[in-house]
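Asker: Need the 3D shape of this:
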Amino acid sequence: MGDSDLVDTLMFGEPVKKTLITTRTGEPYQPSRVYYQVFNQKTVIGAFKKLRCMQWEPRLNAWRWLYDQEARKIRFDVSWNQVPKEYRPIVLGDFYFRGSTEMVLDVRSFQRVIHAIQFFDKHINRRAARVTKLRVVNKFFDMNDQLGDEQLHPPFDYFFDREDLDLPDPVAFARELEETIQEQTDEGDRIRAFSSFLEERSKQPLPEIEEIPAHFYEDGIESLEMALTMRTVEARQHWAGNTKFTQFDLISEMVQAIRDEFGDEVEAEADEVPDQGADQETDQEDGREIQETPQEAEE
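Answerer: Presented below is the predicted three-dimensional model:
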């Protein structure tokens, strides 16, 4: 395939044998783009030059992030010392400047998104650049689909520079939610309308390509990691043939798991709460990786 980061992993399923594309570090291949607002490009470039795991790639006009040197400590399913020497150093991602005020990082998995945001937050001053949003592909890829280079190799403009993206509209969302709640006069009905609104939203399948606000500096990495993990679970279910699986099903499973584990304790605590006068409802992969080639082979 010309890039040793991608590997084919055989997955046998019914009725068709699939070949899942994964990365050389073991994650399902899900192209992702991290967007940065740049306040001082010179400082950002200076930070890249200081890092031995960063290398300028003139062919792509990009700064290449390698799984080497300072980045070796990052843990993947297949970590640095498990990667065969002939495939080192693996390319983890590519940074592209878009003018002087925007920079994007293209990576091949959700796990790399999380590691990248944390890693570069330590090495790039927040006054020089800050993460603003992500664009991600919410599906797994089959090697048998005869994907073109534009779908396998960065830059990932094929996925993310297009007009049919599902872009969030927080103003429209807030307006629709407010209208739904205002239709109710009773406080209890308002709460139920709010819950029903969110439930119906969660029953909709995720868009294949989606934009997600990062909120990294306000909420930390955990909320973003959870959001991406939940999207990976839905993609995995669809890959396995359960195409009707949605975020609602996942949340229901998580709630049920909590009840199964802590049900007795929760019920005991509930018995101690004074009665408020209202009833309360409790509420395979065998695959082929995208072969990420050694740096020399890519050049």
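Asker: Only C-alpha atoms from now on, for both contacts and neighbour counts.
Answerer: OK.
Asker: burial of the closest residue to V7 other than its chain neighbours, as a residue count?
Answerer: Excluding the flanking residues, the one nearest V7 by Cα to Cα, 6 or more residues apart in numbering is E289, at 1.7 Å. Using other Cα atoms under 10 Å, E289 is surrounded by 25 other residues.
Asker: With E261 instead?
Answerer: The local packing of E261 (other Cα under 10 Å) involves 10 other residues.
Asker: host element of it?
Answerer: Here E261, judged by DSSP states H and E, is contained in helix 247-272.
Asker: moving C-terminal of that helix, what's the next helix or strand?
Answerer: Next helix or strand after helix 247-272 toward the C-terminus (DSSP H and E): strand 287-289.
Asker: Might you calculate how far that following strand sits from the centre of the chain?
Answerer: Distance of strand 287-289 from the chain centroid (Cα atoms, centre = their mean, to the nearest Å) equals 19 Å.
Asker: same check, this time on stretch 156-169
Answerer: For stretch 156-169, the distance from its own C-alpha centre to the chain's C-alpha centre is 15 Å (Cα atoms, centre = their mean).
Asker: Quick check: buried residues in that stretch?
Answerer: By neighbour count on 16 or more other Cα atoms under 10 Å, the buried set for stretch 156-169 is 156, 159-160.
Asker: ok, back up a step: show me what the helix holding E261 packs onto, helices and strands only.
Answerer: helix 187-202, helix 221-239 (3 or more Cα pairs under 8 Å, 6 or more residues apart in numbering; DSSP states H and E).
Asker: To compare against the first, here's the next sequence to fold:
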Amino acid sequence: MGKKSKKKNKRRLKKTMSIRNAANRQSPAPRVEVSKDLMPQGGNEDRRLLTTMTKEIYMLARLHYDLLDSEKIHRVFLKLRCMQHDPFRDRWVWLYKAEAKRLKFKGTYKDIPIERRPIVLGAFFFRNNREMVLDLNSFDRAIKAVVFFDKYLPRKAAKVKDITFLNKFHDGSKGFIPKHQDYFDKGLEVINDLKRVTSTIENPMEKINAAYPRMMEEFQKSIPEVERMPIHFYEDGISSLKGRLSLREIIAIQHWQGNSDYSFNNVFEEILPLIPPLPKPEE
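Answerer: Got it, this is the predicted structure:
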């Protein structure tokens, strides 16, 4: 190795250690808080639906980012007042304060007891040199996180790619708080990516005809407990992710209320009459 390469590597190592030391000087992060809300139980009055401190239903989600420049991401996190390094768990926590305080959830910021502020909205973990993940405790937080961090994280440094999520509500009366590692670090089902399947088809009607059989096949299946799917945020915006997560929340509500056989097919049967027919192509 030449002298120039050695000096370059030495500067890079020094720069990385400087970033980590600056992060470690921050105080330890607050812990994630949850609460228990009432909701129709399907005949079981002893259960209490587990929710977050901002009143969303507690549904685990994980955003997957392609990591292109970890040093730049660390520098951005250091500048954001809503980000705080937690050296004990080697993570960066996203706090409900400063820049993030403008986000609106079902529960307001004022609903959170003063002694519990700032609560943790999510936590970033660097899995390796190519991937980082953001763990969140609700679908709404996942949706808002995609848009929020796109404003601050340069796309040349990190790009959101996939989302993994748990299709399940939780009973808070048992005192057990589910964690991401309990579900997401095991085997999971990757759903069919209709966008990838139809990517080579240009004609809109042909694209719909190609996607329809696969959609119907998915609708017939029971919803898996854990799924991972692409987000397509840079192509489609956030509305596509919102729609897909909303469908799964509808199914989870039905399962929580005792309708365990409720599936995509039931949702499809209910919403199909509400969809206006496609206009006929001009001859």
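Asker: if we can go back for a sec, test my guess that the residue nearest to V7 of the first structure contacts L10.
Answerer: No - E289 of the first structure is beyond contact range of L10, at 9.2 Å (criterion: Cα atoms under 8 Å).
Asker: quick one: common contacting residues for the two?
Answerer: Listed as contacting both E289 of the first structure and L10 by Cα atoms under 8 Å, 6 or more residues apart in numbering are L20.
Asker: Show the end-to-end separation of stretch 218-234 of the second structure, please.
Answerer: Stretch 218-234 of the second structure has its terminal residues 25 Å apart, counting by Cα to Cα, to the nearest Å.
Asker: swap that for stretch 57-69 of the second structure, sorry
Answerer: Start and end residues of stretch 57-69 of the second structure are separated by 34 Å (Cα to Cα).
Asker: And for stretch 158-178 of the first structure?
Answerer: OK, stretch 158-178 of the first structure end separation, Cα to Cα: 36 Å.
Asker: could you pull out the helices for the stretch 101-250 of the second structure?
Answerer: In the stretch 101-250 of the second structure, the helices defined using DSSP state H, counting those that start in this stretch lie at 139-152, 180-183, 194-197, 204-220, 233-236, 239-256.
Asker: a markdown table please, covering those helices and showing distance to N167 of the second structure.
Answerer: Formatted as a markdown table, the helices of the stretch 101-250 of the second structure follow (distance: least, Cα to Cα, whole Å):
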| stretch | distance to N167 of the second structure |
| --- | --- |
| helix 139-152 | 10 |
| helix 180-183 | 11 |
| helix 194-197 | 20 |
| helix 204-220 | 15 |
| helix 233-236 | 21 |
| helix 239-256 | 6 |
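Asker: got the contact list for A100 of the second structure?
Answerer: A100 of the second structure makes contacts with C82, as judged by Cα under 8 Å, 6+ apart.
Asker: Please apply the same query to R52 of the first structure.
Answerer: The contact partners of R52 of the first structure, taken as Cα under 8 Å, 6+ apart, are 68-70.
Asker: Secondary structure class of it, three-state.
Answerer: The three-state assignment at R52 of the first structure reads coil, by DSSP: H, G, I helix; E, B strand; the rest coil.
Asker: which residue in the second structure lines up with it?
Answerer: Residue pairing (TM-score structural alignment): R52 of the first structure is matched to R81 of the second structure.
Asker: Tell me how far its match lies from A100 of the second structure.
Answerer: 9 Å.
Asker: What lines up with P118 of the second structure in the first structure?
Answerer: Alignment note (TM-score structural alignment): P118 of the second structure maps to P89 of the first structure.
Asker: repeat for E270 of the second structure
Answerer: Under TM-score structural alignment, E270 of the second structure pairs with E253 in the first structure.
Asker: Tell me which residue lies nearest the centroid of the second structure.
Answerer: When Cα atoms, centre = their mean is applied to the second structure, the residue found nearest the centroid is A142 (3.4 Å).
Asker: what's that residue in contact with, if anything?
Answerer: Contact analysis of A142 of the second structure by Cα under 8 Å, 6+ apart lists 61-63, 136.
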